[in-house]
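Q: Build me a model:
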Amino acid sequence: MSQHRASEQAEEAAAVMTAAGMPRMPARVLMALLAAPDGGYTAAELGDRLGVSAAAVSGAVRYLQTLHFIRRRSRPGHRRDRYEVVSDSWFGVMTANAPVYNRLADLIDGIRAAQDDPDAAVHAAEMSSFLRFMARRMPELVQEWEAERNGPEGA
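A: You can find the predicted model right below:
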């Protein structure tokens, strides 16, 4: 695939991520880094590639670093750091949220208990139940993913 085609695909993927709720600029930076050559890009290269300001790149990389999706790497002999996607960041972030799902489910149960409206209580119960299901299943899904990723020899 040509670099131009990879860039087009990255922009389309960023648009989908934005539609799913990720802020636009971090989504664009993340997808640009997925399409980057080995070693990633500097902030200036990201700005040039995306046609955005240094401030836009700075905010996006800070956001993505907070989520542990990307990391900054310094290279000996180079003045500028490079940004790259962290391997395995997706499932790490997903599994790290299991305690959050349980805590949110507890809080939603509290909302449900205080409800006078039976229909609202049903909605809260469904959400709470789903969050507990996700918290319980996430470690199992990660184990399944690792087995699939490693193939038959890793099983």
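Q: can we go C-alpha only for contacts and neighbour counts from here?
A: Will do.
Q: For the protein, just list every one of the strands.
A: 41-42, 70-73, 82-85 (DSSP state E).
Q: Going by neighbour count, which residues of the helix ranked longest in the chain are buried?
A: Longest helix of the chain, by residue count under DSSP state H: helix 118-154. Using 16 or more other C-alpha atoms under 10 Å as the test for burial, helix 118-154 gives 121, 124-125, 127-129, 131-132, 134-136, 138-139.
Q: Let's see this one next, to set against the first:
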Amino acid sequence: MEHRGVDAAEQAAAMMTAAGMPRMPARTLMALLAAPAGGYTAAELADRLGVSAGAVSGAVRYLQDAHFIRRMPTPGHRRDRYDVVVDAFHSVIIGNIPVYLQMADHVDRISGEIADDEVAVERAASMSGFLRFMAKRMPELVAEWEDIRTSGDFGVDA
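A: Okay, here's the model as predicted:
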């Protein structure tokens, strides 16, 4: 089987791991990103990644639970295929907005309980403020991304 984009996929997976995603789900996600149309079966993923079927099973479960990938039954075949969910990243980010707000509320409660420690209160206020800022801005950024994606102008200045 041809393995497309292996080096870049492994480098991207290493970056995702450094950012906090478990290693095998990161490798699996990046392999699926480089997959041909129709994705890969679990056996093809195991072959591509040079790992056991068990490692792939855990990784695809993690990625499905996080809504990054989807399982696609293949009519007439026993083996399902896996593929990346279109727009997975911004859907996950938008879906986590209630978590950001709830976390900010908890941090505010912590701040109220430590009101006698000015440094700790400032630290908590900074975290709470950042979480609320992210919750407010994420929908705006996703809407902006949708406009860019629709226009096809991916030459976004960073």
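Q: returning to what we had before: mind putting the strands of structure 1 into CSV with distance to Pro99 of structure 1 and mean neighbour count?
A: Below are the strands of structure 1 laid out as CSV (distance: least, C-alpha to C-alpha, whole Å; neighbours: other C-alpha atoms under 10 Å):
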stretch, distance to Pro99 of structure 1, mean neighbour count
strand 41-42, 34, 20
strand 70-73, 23, 19
strand 82-85, 25, 22
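Q: Minimum distance to Ala55 of structure 1: which of these has it?
A: strand 41-42 (13.5 Å; C-alpha to C-alpha).
Q: now the buried residues of helix 118-154 of structure 1 in CSV, with distance to Arg73 of structure 1?
A: Listed next are these as CSV, based on distance: C-alpha to C-alpha, whole Å:
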residue, distance to Arg73 of structure 1
Ala121, 49
Ala124, 44
Ala125, 45
Met127, 40
Ser128, 40
Ser129, 41
Leu131, 36
Arg132, 37
Met134, 33
Ala135, 33
Arg136, 35
Met138, 30
Pro139, 30
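Q: for those, which one is nearest Ala147 of structure 1?
A: Pro139 (12.5 Å).
Q: Identify the spatial nearest neighbour of the closest one, chain neighbours not counted.
A: Thr95 (6.4 Å; C-alpha to C-alpha, 6 or more residues apart in numbering).
Q: Please identify which of the strands of structure 1 is closest to Arg103 of structure 1.
A: Of all the strands of structure 1, strand 70-73 comes closest under C-alpha to C-alpha, at 26.6 Å.
Q: average offset between the closest one and structure 2?
A: The superposed strand 70-73 of structure 1 is, by mean C-alpha distance after the TM-score superposition for structure 1, a mean 0.4 Å from where its aligned residues fall in structure 2.
Q: Contacts for that strand next, please.
A: Identification of contacts with strand 70-73 of structure 1 by C-alpha atoms under 8 Å, 6 or more residues apart in numbering yields Leu30, Val61, Leu64, Gln65, Asp81, Arg82, Tyr83, Glu84, Val85, Val86.
Q: quick one: the residue most central in space within structure 2 from Ala66 of structure 2, how far?
A: Among the residues of structure 2, the one closest to the centroid is Phe89, at 5.2 Å (C-alpha atoms, centre = their mean). According to C-alpha to C-alpha, to the nearest Å, Phe89 of structure 2 stands 10 Å off from Ala66 of structure 2.
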